[in-house]
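[1] no sequence for this one, just the structure:
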């Protein structure tokens, strides 16, 4: 897959979510679980639900108990997001495992999957900025400002899409090499978070 196909898939996930526009809706992945598409679809769905969690928790009159419950959901979603990034990196690590790496090959500043993660988030920004640029109830000034921001986001997507394609190509040719680094998050681990293991 090329990065432009990632964009198309992410856009389809976001549109699918907004048919019901509910964080509590059921999730169905249309792709075979052994495919890259399955991973990407799941990844963008997690991002989309979390986007709306983040909107909800900022309501000024939210019930504190509801906010705490939602914060726990956001924490769990962040962990799921990180896990999916690692699965995507592992997919590519396996895909390119037999590539002969050139002696002068270098490693990228971020992994391939974290770049794809940014592309998923950009798709969400573009969708929602487009909504604001077209919102009939907003002022003309608001819509114009949002259109300017949308234009920048679209330019960013072109640049990031190009950069990901170049990285994929460089890895396939052995000019770049991959490593999969586990994030090793500590705050969700009972054995590593001192606030949690002190309670045992």
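    That came in fine, so what should we check first? These numbers come from a predicted model, not from an experiment. Residues are numbered from 1 along each chain as shown.
[2] from here on, contacts and neighbour counts on C-alpha atoms
    Fine.
[3] For residue 112, grab the count of nearby residues.
    Residue neighbour count, defined by other CA atoms under 10 Å, stands at 23 for residue 112.
[4] these two touch, right, it and residue 167?
    Yes. With contacts counted by CA atoms under 8 Å, residue 112 reaches residue 167, the gap being 7.4 Å.
[5] Strands of the chain, start to end?
    Along the chain, the segments classed as strands by DSSP state E run 106-107, 176-177.
[6] could you redo those strands as TSV and give each row distance to residue 123?
    As requested, the strands of the chain are exported to TSV (distance: least, CA to CA, whole Å):
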stretch	distance to residue 123
strand 106-107	26
strand 176-177	26
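[7] dropping in the other structure now:
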């Protein structure tokens, strides 16, 4: 497991989504359920669908009913994203459970899975900024601006990949350790959101 492995999976998911470019298209995960590859593919598919939902909801002609429906769908997508990140962290937790951190080991505030979350989103930015540089209906100035941003995104891709690989290496060597804090979201819980439990 390394950054290149993850980024290749993210890129495959994005390419697969754009075969239909339809937010309602069902996921066709090509990996077995018990493989980490399956979770990474699923994670990026969620991100990719949400990326396009975020575009749709900003349409100036969207009806109020559709806007509300998509907003609720985005809320659910955020929950699915968090749940999937936690499943990925569970995988890493199991991978590293036999490693005893050195007395000098430092805790890393960001877990491997949350770093993968950033890497997944970054692959979406790379894909869509690349699209902008290839548009025939825009000015040369537009293409140059998006090309400059694409250069920065590629640099960020390399930096995040290095950070991810170094984090895994450091945890493996006992130089750093991770702690998994499960998300404690309140707004989706009918027993914790006052608007929801106030209505019962």
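    Cool, got the structure. Note that this is a predicted model, so its numbers are computed, not measured.
[8] Would you mind listing the buried residues in stretch 98-118 of structure 1?
    Buried residues in stretch 98-118 of structure 1, counted by 16 or more other CA atoms under 10 Å: 101, 111-117.
[9] what does it rub up against?
    Applying CA atoms under 8 Å, 6 or more residues apart in numbering, the contact partners of stretch 98-118 of structure 1 are 6, 43, 85-86, 88-89, 160, 164, 167-168, 172-180.
[10] again, only using 7 Å
    Stretch 98-118 of structure 1 is contacted from outside by 85, 88-89, 164, 172, 174-178, using CA atoms under 7 Å, 6 or more residues apart in numbering.
[11] returning to what we had before: closest one to residue 188 of structure 1 among the strands of structure 1?
    Proximity of those to residue 188 of structure 1 was assessed by CA to CA; the nearest stretch is strand 106-107, lying at 29.1 Å.
[12] closest to residue 66 of structure 1 out of the strands of structure 1?
    Ranking the strands of structure 1 by distance to residue 66 of structure 1, with CA to CA as the measure, places strand 106-107 first at 43.6 Å.
[13] With structure 2 overlaid, report how far the closest one is off on average.
    Per the superposition on structure 2, strand 106-107 of structure 1 and its aligned residues are separated by 0.9 Å on average (mean CA distance after the TM-score superposition for structure 1).
[14] most centrally placed residue in structure 2?
    When structure 2 is reduced to its mean C-alpha position, the nearest residue by CA atoms, centre = their mean turns out to be residue 117, at 3.6 Å.
[15] list the contacts for residue 147 of structure 1?
    Residues residue 133 are the ones in contact with residue 147 of structure 1 under the rule CA under 7 Å, 6+ apart.
[16] Repeat that for residue 59 of structure 2.
    Contacts were defined as CA under 7 Å, 6+ apart; by that measure residue 59 of structure 2 touches no other residue.
[17] Look up how far residue 50 of structure 2 lies from it.
    When distances are taken as CA to CA, to the nearest Å, residue 59 of structure 2 and residue 50 of structure 2 turn out to be 15 Å apart.
[18] got it, and residue 82 of structure 2?
    With CA to CA as the criterion, residue 82 of structure 2 and residue 50 of structure 2 are 13 Å apart.
[19] now swap in residue 24 of structure 2 and tell me
    Residue 24 of structure 2 sits 11 Å away from residue 50 of structure 2, going by CA to CA.
[20] Between those two, tell me which one has more neighbours.
    Neighbours per residue, other CA under 10 Å: of residue 24 of structure 2 and residue 50, the larger number sits with residue 50, 21 against 8.
[21] mind listing what that one touches?
    Counting by CA under 7 Å, 6+ apart, residue 50 of structure 2 makes contact with 74, 77.
[22] repeat that for 10 Å
    23, 44, 56, 70, 73-78, 81 (CA atoms under 10 Å, 6 or more residues apart in numbering).
[23] Check residue 168 of structure 2 too.
    Taking CA under 10 Å, 6+ apart, we find residue 168 of structure 2 in contact with 1-3, 92, 96, 111-112, 174-178.
[24] Let me know the closest of the residues you listed to residue 153 of structure 2.
    When these are compared for distance to residue 153 of structure 2 (CA to CA), residue 3 comes out closest, at 15.5 Å.
[25] Surely the closest one touches residue 164?
    Yes. The pair residue 3 of structure 2 / residue 164 is scored as a contact, 6.2 Å apart, by CA atoms under 10 Å.
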